[in-house]
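Q: sequence and predicted structure, then a few things I'm wondering about:
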Amino acid sequence: MRGERGTRTWWLGVGAATAFAVVAGAWGIARQPLEPYYAASVRSMAGSGHAFWFGAFDPAATLTMDKLPGAFWVQALVVAVAGPSTTAMVLPQVVAMALAVVVLAVAVRALTGSPAAGVVAAMVLAVSPAAVGVARGNVADPLMILLLVTAAWAVARALHTGRPTPWLAVAGLAVGLAFQAKMLAAWLVLPALAVAFLVAAPVPLGRRIAATAVGGVVTAVVSFAWIAAVSLVPAGQRPWVDGSTDDSELAQVFVYNGLGRLGAQNPLQELAGQGLALTAPGTGAEGPSIARLLVGDLGRSTGWLAPAALLALVVGLWAVRRSPRTDPRRAAYLLFGLWLLVYGVAFSAGAVVNVYYVATLAPAIAGLLGTAFAHLLEVRGGAGARLAAGAAVVVTIAYSAVLVLRSEHPVVTPVVVAVLLGVGAVGLVATARRGALVTALVAVLVLPVAATGWLLALGGGAFDTPYESVREIRAVRVLLVAAPRLAAGTLPGLERSRAGAPDLMAVQSAAVASVFAAPTGDEVLPIGGFTGIGPTPTLDQLRADIAAGRFHVVLSFPSTDPRFVWVAEHCRAQRSLDPTFQVHVCVPADATRP
């Protein structure tokens, strides 16, 4: 009877957490503004197999996205079936995060052997503002997160079998697929997976090393499979690789999206350097430092339970220091602890961190708290355990209250409720009464749940954070709402100027081109790639397109780039509604004039 009740509680708990993730993610998504660059790319990829395979930004497949296309393949498939819409582009992320909640619950249960640990982890992930926000946008991170927790589940299975190699291969497959979704960001989980297995697997050291090597080889093969396949295609038969200067996917991944993000200008900053007054919303005002993850936008996105998770990691590892090497709790603390620390260091060092990046920390925080909760259930009579639990409640509620009260929208009621519950929880924990830990869990979740509710009431998505400032709300709306609406208002005039040409227009920067291409699906030739300074198309190619009548309107920034200098000298200038841009109308005869 007890086993049946435990099974029923497990399914009810995980089911409730999953249902919350689905409802919160899907709430009002039909009205959710899309990131236009990704939306335009997905429409292009949904339009043809050629554009789909190569991850082309534009329907004519002159240029790839500036990222690997794995996550956007899923969105493109849904759009190809259901048609282009906000729901079709966002729903895959909602589903991915809901599945991540389920898989994390199973992984934590498999690691620790405790159903309670899995249920708590699922609940913490489901209510995390970062996890809810990232699911409500057309970004790549939810699929990566799902694949990373799948890799953690595979490692958990490997830790409980005498034949771990196949499970390490499954973990490598999951990380390799995650690489297709978010490139090097996926590989940051590898130290956590490897160390947890090497330390705690119940097989001799030689077999542990061999199995880990197999997992690493599978990761590398799957990660590079698409890049290798694309590299075999002659350059003239595929789009130019954006983000590279030599038409190389490796340069795009390891330089433009890799080491180039550490201490250097990111692509949005390079774009702004061309004269476009563009502010990327949701990047946090704090510069590179560990503190940036605990304050401001990033803290209010995923920091709520981070102090409790770090405390759980330190106390948990100390508590199992004399346990056998194969203690599953040690494996869980190592896996999720290193996951949290490695990603935390990476996000701390990045020049600019979008708020939706830090959603990757949420599964690690959830896994640590689930593991600690189950651990405390086992030793709740110990004075040290009671002290640690009480300290975690006090620190977490105090820190979360500061996050709320130091925002521009302080909400006193949930803070008062959390404090009152916290006082009661600490009292119960001190007396080791039954239900004390459940009360403590509810107390520390009050403020994250309130923050998620604020985000949903705002109609926020991947670029938003709870209690963000009015300035940041406006920045998000300008980028995701106002700019696309302004571009849409110019489409009738552009259609007249198009005069039957195959392409709607040519625009400096794929980022700017996307606001015209996303609502129509038309070819808007991107000049200079995302940053507007890339080498494609060349001046000769641009002149050939003009001579062929491919387009008539060229939109650019004031620039010394030879391509735009030539356009300004040979084509007819038009009045621009925004001094940031120059508009020229070109006819085939202009291409032949000296």
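A: Great, that's in hand.
Q: CA atoms for contacts and neighbours, from now on please.
A: OK.
Q: could you say which helix or strand holds the nearest residue to Val320 once chain neighbours are set aside?
A: Among residues not flanking Val320 along the chain, Arg330 sits closest, at 6.4 Å (CA to CA, 6 or more residues apart in numbering). Per DSSP states H and E, Arg330 falls inside helix 328-349.
Q: got the buried residues for that helix?
A: 328-344, 346-349 (16 or more other CA atoms under 10 Å).
Q: show the contacting residues for the residue nearest to Val320.
A: By CA atoms under 8 Å, 6 or more residues apart in numbering, the contact set of Arg330 is Ala196, Ala200, Gly316, Leu317, Val320.
Q: distance check, it against Pro324.
A: Look at Arg330 and Pro324: by CA to CA, to the nearest Å, they are 9 Å apart.
Q: which residue is nearest the middle of the protein?
A: Centroid check for the chain by CA atoms, centre = their mean gives Asp141 as the closest residue, at 2.7 Å.
Q: pretty sure it contacts Lys182?
A: Yes. The pair Asp141 / Lys182 is scored as a contact, 6.9 Å apart, by CA atoms under 8 Å.
Q: what subset of the contacts of Arg330 is buried?
A: For the contacts of Arg330, buried by 16+ other CA under 10 Å: Ala196, Ala200, Gly316, Leu317, Val320.
Q: quick check: the first one touching Ala332?
A: Yes. Proximity of Ala196 to Ala332 meets the contact threshold set by CA under 8 Å, at 7.3 Å.
Q: now do the shared contacts for the two.
A: With CA under 8 Å, 6+ apart, Ala196 and Ala332 have no common neighbours.
Q: tally of neighbours for the closest residue in space to Leu376 that isn't next to it in sequence?
A: Nearest non-adjacent residue to Leu376, counting by CA to CA, 6+ apart: Ala385, 6.3 Å away. Neighbours of Ala385 under the rule other CA atoms under 10 Å: 23.
Q: what about Ala385, which helix or strand?
A: helix 383-405.
Q: list the buried ones in that helix?
A: Quick answer for helix 383-405 (16+ other CA under 10 Å): 385-386, 388-390, 392-401, 403-404.
Q: now for it, which elements pack on it?
A: helix 306-319, helix 412-431, helix 436-458 (3 or more CA pairs under 8 Å, 6 or more residues apart in numbering; DSSP states H and E).
Q: second structure follows, compare the two:
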Amino acid sequence: MKKLSLKKMDWYLIGILALAAFLYGWGIWDAGSANSYYTAAITSMVQSWHNFWYGAFDPAGFITVDKPPIALWFMALSAKVFGVHGWSIVLPSVLAGIGSVALLYKLITPKFGPWAGRLAALVMTLTPTVVANSRTNNMDAILVFFLLLAVYTLTKAVSKKKFWLVLIAFALVGIAFNIKMLQAFMILPAMLVFYWVAIKLPWKKKVLWLLAAMASLGIFTVAYPAAVDSASSTSRPYIGSSQTNSLMELAFGYNGTERLLGQTSGTGGTFGGMGKSSKKTAGNGAAPAGTKPGGTKNNSKAAPTGTGTTGNAPTGNAPTGNAPTGTAPTGQGQTGAKNGAPTGTKPSGSKKGGPSGTKPNGKMGNPGKGGKGGMTGGGNSAFAIGSAGPFRLFQSDLGSQIGWFLPFAFLGMGAGWWAFRKKGGKWYSISEEQSDVLLWAGWFVPVYGFFSVASFFHPYYTIMLAPAIAALTAIGAVAIAKMVKEGGEKQGMIAKALLAVTIVATTALQAYYAWSYYPLASVIIVLLGLAVAGLWFVNKIIATKLKIVLSIIVVALLSGFWALTPTLSHTSAAIPNANPSLLSSKGSSDMGGSVDSELLAYTEKHQGSAKYLFATTDSNSASGYIIKSKKAVMAIGGYNGTDPTMTLAQFKKLVKSGQLRYFVIGNTKASTGDISKILSWVKKNGTKVSYSSSKSSSQSTGMQMGGMGGSGNSTLYDLSSAAK
């Protein structure tokens, strides 16, 4: 049995992993509810295997969240072991982030050497959006880990020519599909090209293995959705954010074409500031009111019970806490939006509270700018994704989160392909190193293209680019070093010139992102970039190793500071981002997790034998109650308030059976179809309740439903008289 030698350990890597652990994990004890929408689901999932399997949003299993539950399974298991705390639900993302850094090192080192692996790991660690994503309970950090694991498995399969490893590699992409659906398939072009050019097999065997790999991908992709969709709608939760109560429809609709086109689920409209149709949206970023839900309603089926035994709507215990306030959280770089849902309120800004890389005035940009739509404002706005086009990722909105090393990524594709070519070989002869360049370029280019044209995503989704940018940056660096060392005087000068231009371009881009916060620092970083670039043309005075160290420090300085801001502020946000505005306030906030204690006390006291503490329009109006009380609140319209979960007749039956006594009406702007009919019926037949001890609250019912669900005063209705 071999003993682990301390001398063989890569202490540089260990230091980078320690840095990642600090950046991703420090202060997560202040995570609070992080993304309360998913935290509510985790709270529900730890209560029963039924809820765990389906990813139920509420303890009664009435409706699911808007994604498959695999990432939530890890979080729920952590919560089951350690209890439901902010840090325990965030812990799986922290570990996934660290694991991604380690996997990237393992992927780059075999072909390009340990220094390339270390550089890739460092760039990944210091990418701001990676830090922000690894500190919250959204799915993205875990998704990236599984995708890197798939690519790592494929590289092993290619080098060892192992059929079963090929199957596992593509199966892992299928599993990743059940984390965040079609987003996982973005790397399939890279894997397919790499497999085809890199594996040394007879072409017939190569084709057969590939067909088997596609079958493996297909099986692991559809197995879970098929199992869920085949279950009776009366024995499982309604599939949140779908219009036909189908997980497959959710994958290709709300989480598929709607992401590209900027449409909102169930409204047929688009979000304000998203894509070409931004001018057609309703105010305040909410979905247009009065539009007919898209898709076929599933009204012929009974409302889901969550119990598997009856056709009635699910029941459960009431949540404790306070109703959401409706005030957007400040200082946390978020506007009260979640994975692709409308905010319902306009984001507000304050001095230096604006998005990173733009003037911090907190104002929204011009939707439809340049005819392409989009918003300005950087990472501080949930929908600030810039103007669509080939340079969108260089703009401050997205670039301040992901763009810090973009020039080096482009250098890596070009210089990497040239420096590692087979000299004297035929033009179509590809070296092992070039096959890896194809792999990372194949990851980078399609994802870059998607974010350049898509209309419906958040800035933090760009973490999908982080591994490819980090890998290509490292490949570009070693490619330049190889060209300088082996290419002769002329090629060496060209290589140095390429490196110098890339350093200057990178520092200038970073200065652009930082200018609105730190003009002086921006000037200094550009001057340092020029100085370091010039050093590469000074021979025999400064050692090459020192030039390399100075270059890395200068290029990573501002990115490292940006990446540090969520850590220093202990932020675990529902809309993860990194920028200096976080430093003005400490701790995390979410978009719908606050509750009204007086409403809670009143409804708990008078709940009686009813299953639900109350029903409300949308998930963010219910999440805080579920988290605090671990009891059931019905989010009748799902996340956006537009899901056709039941008909008015089914709702009346639920009330008449005594399972539901109270209803809280908050946001109604996005409500359409049967949901709108239900709200009208509640207003007409319910009795308004004054539950607050304060004068102002007793007059207005004292509650603001916040977060994505909407804003404005909300009213508590007692439906017991309507049940008679």
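A: Cool, the structure landed. The shown structure was predicted, so the numbers you read here are calculated from the model rather than taken from an experiment.
Q: which of the contacts of Arg330 of structure 1 are conserved in structure 2?
A: Here the contacts of Arg330 of structure 1 are checked against structure 2 with both residues aligned by TM-score structural alignment, their matches' CA atoms under 8 Å, and the contacts held in both are Gly316, Leu317, Val320.
Q: distance to Gln252 of structure 1 added to the residues you listed, as JSON lines?
A: Converted to JSON lines, these look like this (distance: CA to CA, whole Å):
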{"residue": "Gly316", "distance to Gln252 of structure 1": "40"}
{"residue": "Leu317", "distance to Gln252 of structure 1": "39"}
{"residue": "Val320", "distance to Gln252 of structure 1": "43"}
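Q: closest to Val218 of structure 1 among those residues?
A: Leu317 (30.2 Å; CA to CA).
Q: which position in structure 2 aligns with that closest one?
A: By TM-score structural alignment, Leu317 of structure 1 lines up with Trp417 in structure 2.
Q: OK, contacts around that match?
A: Gln434, Val437.
Q: measure it to Ala622 of structure 2 for me?
A: For Trp417 of structure 2 relative to Ala622 of structure 2 (CA to CA), the value is 53 Å.
Q: and if you look at Val549 of structure 2?
A: Where Ala622 of structure 2 is concerned, Val549 of structure 2 sits at a distance of 52 Å (CA to CA).
Q: which helix or strand contains the nearest residue to Val108 of structure 1 once chain neighbours are set aside?
A: Nearest non-adjacent residue to Val108 of structure 1, counting by CA to CA, 6+ apart: Gly118, 4.9 Å away. Using DSSP H and E, Gly118 of structure 1 maps to helix 115-127.
Q: quick one: map Ala181 of structure 1 onto structure 2.
A: Using TM-score structural alignment, Ala181 of structure 1 lines up with Ile179 in structure 2.
Q: correct me, but its match touches Ile70?
A: Yes. Look at Ile179 of structure 2 against Ile70 with CA under 8 Å: they come within range, at 5.4 Å.
Q: follow-up on the earlier one: contacting residues for the match of Ala181 of structure 1?
A: Lys67, Pro68, Pro69, Ile70, Ala71, Met139, Ile142, Leu143.
Q: still touching in structure 1? Go through those residues.
A: Checked against structure 1 (both residues aligned by TM-score structural alignment, their matches' CA under 8 Å), the contacts of Ile179 of structure 2 that hold up are Pro68, Pro69, Ile70, Ala71, Met139, Ile142, Leu143.
Q: quick check, nearest of the residues you listed to Gly560 of structure 2?
A: Among the kept ones among the contacts of Ile179 of structure 2, and counting by CA to CA, the member closest to Gly560 of structure 2 is Ile142, at 22.0 Å.
Q: how about that closest one, secondary structure?
A: Judged by DSSP: H, G, I helix; E, B strand; the rest coil, the three-state class of Ile142 of structure 2 is helix.
Q: what helix or strand does the nearest residue to it once chain neighbours are set aside sit in?
A: Nearest residue to Ile142 of structure 2, sequence neighbours excluded (CA to CA, 6+ apart): Ala96, at 5.3 Å. In the assignment (DSSP H and E), Ala96 of structure 2 maps to helix 86-112.
Q: got the angle for that helix vs helix 114-125?
A: Angle of helix 86-112 of structure 2 versus helix 114-125, following axes from the mean of the first three to the mean of the last three CA atoms, to 10 degrees, is 150 degrees.
Q: so which elements touch helix 86-112 of structure 2?
A: Counting by 3+ CA pairs under 8 Å, 6+ apart, helix 86-112 of structure 2 packs on helix 11-25, helix 70-82, helix 114-125, helix 128-133, helix 140-160, helix 432-453, helix 466-486.
Q: now for the fifth one, which elements pack on it?
A: Meaning helix 140-160 of structure 2. By 3+ CA pairs under 8 Å, 6+ apart, helix 140-160 of structure 2 packs against helix 86-112, helix 128-133, helix 163-180, helix 188-198.
Q: go on, the last one?
A: Counting contacts by 3+ CA pairs under 8 Å, 6+ apart, helix 466-486 of structure 2 is packed against helix 86-112, helix 114-125, helix 406-419, helix 432-453, helix 488-514.
Q: coming back round to it: the residue nearest to Val320 of structure 1 and Leu159 of structure 1, how far apart?
A: 11 Å.
Q: and for these two, which residues touch both?
A: Joint contacts of Arg330 of structure 1 and Leu159 (CA under 8 Å, 6+ apart) are Ala200.
Q: strands of the stretch 551-700 of structure 2, start to end?
A: 615-616, 634-635, 662-665, 687-688 (DSSP state E, counting those that start in this stretch).
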